[in-house]
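Student: Model the structure of this input:
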Amino acid sequence: MNTHFIAIGGSAMHNLAIALKDKGYQVTGSDDAIFEPSKSRLEMKGILPPEMGWFPDKITSEIDAVILGMHAHQDNPELARAKELGLKIYSYPEFLYEQSKNKTRVVIAGSHGKTTITSMILHVLNFHQKEVDFMVGAQLEGFDCMVKLTEDNDFMVLEGDEYLSSPIDLRSKFLLYQPNIALLSGIAWDHINVFKTFDDYIEQFRKFVASITPGGVLVYNEEDIEVVKVVEAAENYFRKIPYKTPEYEINNGQVYLKTEIGDIPLSVFGAHNLLNLEGARHICQQLGIMDEGFYEAIMSFKGASKRLEKVQREDNGTLYKDFAHAPSKVKATVKAFKEQFTKEKTYGFLELHTYSSLNPIFLEQYDHAMDGLDEAIVFYSEDALKIKRMEPISPDLIKEKFKNNHLKVFTNAEDLHAYWHTLDKATGAYLMMSSGNFGGLDLTR
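Tutor: As a prediction, the model looks like this:
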């Protein structure tokens, strides 16, 4: 099969391109900018575009499938040429469905926790050498590529994202997968640039639950009120399996899961991760991994990339980075961090740089998000606001919305970095929350 990727350099797109190359497909692609690690990984597979830019002459009638990434615009010249030739144009999730429509599809959805839960499931399956196809949005230890597609495997495990499918397909990605087995981890308003109201956002999850195949299975977080409402209102037929936070304890910094077969030591911490683990356990049961086998495998799970990921520092200081930027994720991560580090002075840094997190209306959702930390720091770039054509935000407004007058607020990277260098990172525990990089801050030194 001859495939062409428009915007091949994205974190998800380049993984799919590599998976198709490994499957034996002919793969080409274009992009106007490709960064690491996508660049090196595509180059290693021989599918890195020789030059950056969009080239309509690459689009020929010999192409069987054009896969369109979100990074491309509606007026992309290669897209226009593909339409002109009448080629089949797929969004990323639409193509994944085509690759898995004859398999049992397992879709992990929710505003938070879906990457970790998907990673836990794949870790357990990999531990027991159970072969499945998959797609997950974070790099996982022991996996070279985070998309795997075969002709032979019976199951496909998919991380289900509620964001838009492509510039020309405005459906939520997870609505294209039609799961046989699904998990719903939680619902907390996000992506307000697309979903203008909370109800509009919740509607995507109503549609997701309605898309479960007849007689399918839904594993859901019964501690989340919005999830329960969506599940109870569903009119289609599927089996419902609720889950909740399991019992656990922390002894000398070690987390132990309390189970019927004894206390299980874990390599991750935080109540939200224990909740994620419980959801993963129920899904693994559906895939034939019983509890004893699950616990045996999960002990060695160290977390998904950028999810409470420990950073090795030159001074051996205690520092974790986390992708958390949405309010519900920040609150859960801060709570876990405080619970884990009770004897150390705790520092929490949060970077606001997504469209949602910089919206004054959405900032209301961050109330008390940083409470309980010994030092709480919020950073956002005034330049980023200008680039996004958003109104200026004052540090006082940040403190007001977070309901925390003790916040330190920095609005340019130089001042943040100067403050960072005054701190003794060899003492205390540091939590760095961002989907960015704090203006280029080196967390290893």
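
Student: Please make it C-alpha for all contacts and neighbour counts, starting now.
Tutor: Noted.

Student: Which SSE is immediately downstream of the host helix or strand of Asp22?
Tutor: Element membership of Asp22 [criterion: DSSP states H and E] is helix 11-23. Counting by DSSP H and E, the element after helix 11-23 in chain order, helix or strand, is strand 26-30.

Student: Starting from that next one, tell me the next helix or strand along the chain.
Tutor: helix 38-44.

Student: What residues sit buried inside that following helix?
Tutor: Across helix 38-44, burial judged by 16 or more other CA atoms under 10 Å covers 38-39, 41-42.

Student: JSON lines for the residues you listed, including distance to His272?
Tutor: Shown next, in JSON lines, are the buried residues of helix 38-44 (distance: CA to CA, whole Å):
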{"residue": "Ser38", "distance to His272": "30"}
{"residue": "Lys39", "distance to His272": "34"}
{"residue": "Arg41", "distance to His272": "32"}
{"residue": "Leu42", "distance to His272": "35"}
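
Student: what helices or strands is the helix holding Asp22 leaning on?
Tutor: Contact here means 3 or more CA pairs under 8 Å, 6 or more residues apart in numbering; DSSP states H and E; on that basis helix 11-23 packs against strand 26-30, helix 38-44, strand 147-148.

Student: Could you measure from the nearest residue to Leu96 once chain neighbours are set aside over to Pro77?
Tutor: Distances taken as CA to CA, 6 or more residues apart in numbering put Tyr177 closest to Leu96, at 7.8 Å, once the chain neighbours are dropped. The spacing between Tyr177 and Pro77, counted by CA to CA, to the nearest Å, is 28 Å.

Student: The structure of the following sequence is requested for comparison with the preceding one:
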Amino acid sequence: MANIFDEAKNKTRVLVFSTHSSIAKLLHEVLHFYDKDFGYYLENDDFENPSSDFAILETGDIEKATLFQPSIALITSEISGETVIPLFSKITAGGVLIYHSNLSEAVEKSENFFRKLEFDHPQFQKSVAGFVLETNIGAIPISSSEEDLLKDIEGAKLLSQQFGVMEEEFYEPLMSFI
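Tutor: Reported below is the predicted structural model:
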């Protein structure tokens, strides 16, 4: 893991800082659906698709996250403000931070220059087959039974937009995601 930055230094480094793997799985699903080219680090430190311009790391380990020095970072809702403070100084200047509103106070204290995109929990309801997500374009049925995924779905949508997947496009692969 010590050379994770070296392996990805010439790439757009994308961090999914979460203790729930479902967000990273959803991101992979959306990007594959639209044939976006990306590489990613696995928990055993292997790097898949090293020729890609994008390198994605999903971790809940702050040490790995800071070593990665992300250009784009998504921090999910279960992460506390104190935990992520060391990460803010490691985000590439001019990068993008996507964070849940519960981190607003910690983010505002950051002195580094990066774009800040805040998200909150969306409106959703439990259904027989999973959930129904309320969106600007109407109700979207979701087959997943993971409520943690729904809490951070807005963050995943904002992150997907960094790859050129716009809001309406994001929901199509989401409907079949389990």
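
Student: Please state their TM-score.
Tutor: The TM-score (TM-score structural alignment, normalised by the length of the second structure) is 0.88; 176 aligned residues with a CA RMSD of 2.1 Å.

Student: List just the nearest of the buried residues of helix 38-44 of the first structure to Phe402 of the first structure.
Tutor: Nearest to Phe402 of the first structure among those is Ser38, at 35.9 Å by CA to CA.

Student: Isn't the closest one up against Ala12?
Tutor: No. Applying CA atoms under 8 Å, one finds Ser38 of the first structure not in contact with Ala12, separated by 9.4 Å.

Student: Which positions in the longest helix belonging to the second structure come out as buried?
Tutor: Among the elements of the second structure assigned as helix by DSSP state H, the one spanning the most residues is helix 22-33. Residues of helix 22-33 of the second structure classed as buried: 22-24, 26-31 (neighbour count, 16+ other CA under 10 Å).

Student: Return the mean post-superposition distance for the helix or strand following it against the first structure.
Tutor: Going down the chain from helix 22-33 of the second structure, the next helix or strand is strand 39-41, by DSSP H and E. In the superposition with the first structure, the average deviation recorded for strand 39-41 of the second structure is 1.1 Å (mean CA distance after the TM-score superposition for the first structure).

Student: My guess is Ala188 of the first structure contacts Val330. True?
Tutor: No. In this structure, Ala188 of the first structure is not within contact of Val330 by CA under 8 Å, at 11.7 Å.

Student: show me what contacts the residue of the second structure most remote from its centre?
Tutor: Distance from the centre of the second structure peaks at Val128, with 27.3 Å (CA atoms, centre = their mean). Under the criterion of CA atoms under 8 Å, 6 or more residues apart in numbering, Val128 of the second structure has no neighbours.

Student: any idea what it aligns with in the first structure?
Tutor: Using TM-score structural alignment as the criterion, Val128 of the second structure maps onto Asn252 of the first structure.

Student: likewise Asp37 of the second structure?
Tutor: Looks like Asp37 of the second structure aligns to Glu131 there (TM-score structural alignment).

Student: and its match, how many neighbours?
Tutor: 16 (other CA atoms under 10 Å).

Student: that older thread, of all the buried residues of helix 38-44 of the first structure, which comes closest to Phe269 of the first structure?
Tutor: Ser38 (30.0 Å).

Student: Tell me which of the helices and strands packed on helix 11-23 of the first structure lies nearest to Glu339 of the first structure.
Tutor: Glu339 of the first structure lies closest to strand 147-148 among those, at 34.3 Å (CA to CA).

Student: any idea what Pro141 of the second structure aligns with in the first structure?
Tutor: Under TM-score structural alignment, Pro141 of the second structure pairs with Pro265 in the first structure.

Student: in the stretch 51-200 of the first structure, which spans are strands?
Tutor: 65-68, 89-91, 104-109, 133-135, 147-148, 155-160, 164-166, 169-172, 181-184 (DSSP state E, counting those that start in this stretch).
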